[in-house]
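Colleague: sequence and predicted structure are below.
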Amino acid sequence: MNQTRRGAVTCGQAQDEHDERKLVSPSWLRSRLEEVSVIDVRGQVNKLNRTYDANGVNYYQKVEYRGLKDEYLFSHIPGSVFVDWTSDIVDKSSAGLSNLIDEDGFRQCMEERGTIIFLLLSEGVSCDKTAVIYDNGDMLYAARLWFAMVLYGHPDVRLLNGGLALWEEQGFPTSDDSRCMLTLLSEFNPERTYPSMLVSMSDVLSASSEVNLVDARSKEQYNGIERRATRGGHIPGAISLDRRRLLSEDGSGFLPPTQLRQVFGDAGVSLSDRPTIAYCNGGVASAVVLFALHLLDVPLDKLFNYDGSWNEYGSHTSNPPIG
């Protein structure tokens, strides 16, 4: 085991396995629970009622966003702490359902949470200590928090491949110990390295044809059959790549690098120096696409998230074009 700086844990990787400086296995985490900080960000998007259009085919899908704190309190990886993706890192003043909180708000949230996130104690997560994030296993919410932490400056953030589901499947222990260790406030003042990873609708509309524009939603949403905004469809020129295609069907997490490259190539996403803007409904599934590109060593300064996504674009009063 090597360390490139205090608290940053690294080790080697086999051919066609993921870089453990980005994505770790349950066995890797189990052997290092005392060395890293672990964050549980389990959540759900529940589909509620549908409202069909006059043609009886296309429909509006109402959804409910939930953080699974009760599940965390019942059972979690020992020593992990909980972040609610629907409230802790969301801009509550925004019209969007899940727009990311701004930098000052994120810093305040992290500082107020103290030992829960960035308190400079052994139980907490500091910028000198590797952070490992997990969710249910669909990698959706873990990727969202990864994006936020990288955007706002944490230097060593990794995901647990397969999440809690694979952790439990491989027989590793869980805990119901959620005693609050909060004793004082911390300071969250990392160096923000990638200030432009978050883009706006105007950025998307003015983007050149040399940018990969990737729609991470399902084909039904891309084609306008299902919509979660006023209008259905997709941004003109966008490549359809359902984020679920980047994951193994057996629930073990992200596909191996060779298969990821194949999926991106088949979809028409260039892995050269071309920048990529990803979107979905609210900047969450799009983070899975960005993390998968990160796994393939696409530089972080080439990865961009349209946070407003279709929730904004499909409901905008100026009626920007749709595909």
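Modeller: Received the coordinates, thanks. What you see is a predicted model, and the numbers here were worked out from it, not measured in a lab.
Colleague: only C-alpha atoms for contact and neighbour calcs from this point on.
Modeller: Noted.
Colleague: helices of the chain, start to end?
Modeller: Applying DSSP state H to the chain gives helices spanning 26-30, 69-74, 103-113, 140-151, 163-169, 201-206, 219-222, 257-267, 285-295, 309-313.
Colleague: now tabulate those helices in TSV and tack on distance to Asp177.
Modeller: As requested, these are arranged in TSV below (distance: least, C-alpha to C-alpha, whole Å):
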stretch	distance to Asp177
helix 26-30	17
helix 69-74	8
helix 103-113	17
helix 140-151	21
helix 163-169	16
helix 201-206	43
helix 219-222	40
helix 257-267	36
helix 285-295	30
helix 309-313	37
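Colleague: how about those, which one is nearest Cys180?
Modeller: Between Cys180 and the helices of the chain, the shortest separation by C-alpha to C-alpha is 10.3 Å, and it involves helix 103-113.
Colleague: want to compare, so here's the second one:
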Amino acid sequence: MEAIITATELADDLTGPNPPVLLDVRWQLTTQGGTAFDGRADYTAGHLPGAVYVDLDTELAGAPGERGRHPLPDLGAFGAAMRRAGVSADRPVVVYDGGHGWAAARAWWLLRWTGHPDVRVLDGGLPSWEGALSTDAAEPDEGDFEPAPGAVESLDADGAAALARAGVLLDARAGERYRGEVEPIDRVGGHIPGAVSAPTTENVGPDGRFLSAGELSDRFKALGASEAAPVGVYCGSGVSGAHEVLALAVAGIPAALYVGSWSEWSADPSRPVAVGPDPR
């Protein structure tokens, strides 16, 4: 199953016999304590016809704490949110955001991790859509999706540390945060020892769309990531890291996500921190 879908392909699918459920996950991280704006206002102003708004902070993540700024959500609450949005096991899902791709990727990863068999991200997000938008709040029929976690791999802190030693652990944050030169959100800058800097922003072109599968494959192989060894990804709080996992999927490389990411790792002073451009 493809991980992304173009706006043209989506327009065709929406007129087919089993049109996808559309989830609008517009969200944006700020550097003021890690808070985020409420995307409902953008949704109300215009969204894909039939799309349901899903809030990343409250429906795709648990409360911030020791497990990070965006830990895994309570599965009961997540399942209820997905069913409210019309998500069912036998119906495809397409997720989009405002074009950054990070929030949509978080929803994509969670649905995959909880066992949904057919989820794709709209490549380029809402800006790629050339059709009409709607201002009507969607009211879909209740879905039947029941989360069954573990369908794809995830990592905890110990697993991430082990993978950095025995496989390939990619750090999806900006290079300056990886090197420890700046840290606008978390307790301390730097990276997990052994992790390789791989900013997720380099997986897309100027228009916000992913590079081709071949270009992504070449990029990740140059970083040491391929199907030959286990690959994991982390970021600040498990959002942009999901976008890197999505890029790896486009390249045909399976990867596990460390959901707690740097916000969990760096909160524990006993965990080692590396700084500078060298992985170790």
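Modeller: On my side now, so go ahead. Since the model is a prediction, treat every value here as computed from it, not as a measurement.
Colleague: what sits against the equivalent of Leu122 of the second structure over in the first structure?
Modeller: Following TM-score structural alignment, the counterpart assigned to Leu122 of the second structure within the first structure is Leu160. Neighbour list for Leu160 of the first structure: Leu23, Val24, Ser25, Pro26, Leu29, Val132, Ile133, Tyr134 [criterion: C-alpha atoms under 8 Å, 6 or more residues apart in numbering].
Colleague: before we move on, the earlier item: just so I know, which of the helices of the first structure lies nearest Val45 of the first structure?
Modeller: Val45 of the first structure sits nearest to helix 140-151 of all the helices of the first structure, at 10.2 Å, using C-alpha to C-alpha.
Colleague: the closest one corresponds to what range in the second structure?
Modeller: Under TM-score structural alignment, the counterpart of helix 140-151 of the first structure in the second structure spans residues 102-113.
Colleague: return the residues in contact with Ala287 of the first structure.
Modeller: Neighbour list for Ala287 of the first structure: Leu140, Ala143, Arg144, Phe147, Ala278, Asn305 [criterion: C-alpha under 8 Å, 6+ apart].
Colleague: got a list of what the second one touches?
Modeller: Contacts were defined as C-alpha under 8 Å, 6+ apart; by that measure Ala143 of the first structure touches Leu159, Val284, Ala287, Val288, Phe291.
Colleague: just flag the most distant two among these.
Modeller: Every pair of the contacts of Ala143 of the first structure checked by C-alpha to C-alpha; the farthest is Leu159 and Val284, at 14.9 Å.
Colleague: how many other residues sit next to the equivalent of Asp158 of the second structure over in the first structure?
Modeller: Per TM-score structural alignment, the equivalent position to Asp158 of the second structure in the first structure is Ser202. Counted with other C-alpha atoms under 10 Å, the burial measure for Ser202 of the first structure works out to 8 neighbours.
Colleague: do the same with His70 of the second structure
Modeller: 25.
Colleague: and it? What does it align with in the first structure?
Modeller: Using TM-score structural alignment, the partner of His70 of the second structure in the first structure is Ser98.
Colleague: which residues does its match contact?
Modeller: Ser98 of the first structure makes contact with Thr86, Val90, Asp91, Gly282, Gly283, Val284 under the criterion C-alpha under 8 Å, 6+ apart.
Colleague: how near is the match of Leu122 of the second structure to Asn46 of the first structure?
Modeller: Distance of Leu160 of the first structure to Asn46 of the first structure, given as C-alpha to C-alpha, to the nearest Å: 23 Å.
Colleague: please enumerate the strands of the stretch 51-200 of the second structure.
Modeller: 52-53, 93-96, 119-122, 154-155, 168-171, 196-197 (DSSP state E, counting those that start in this stretch).
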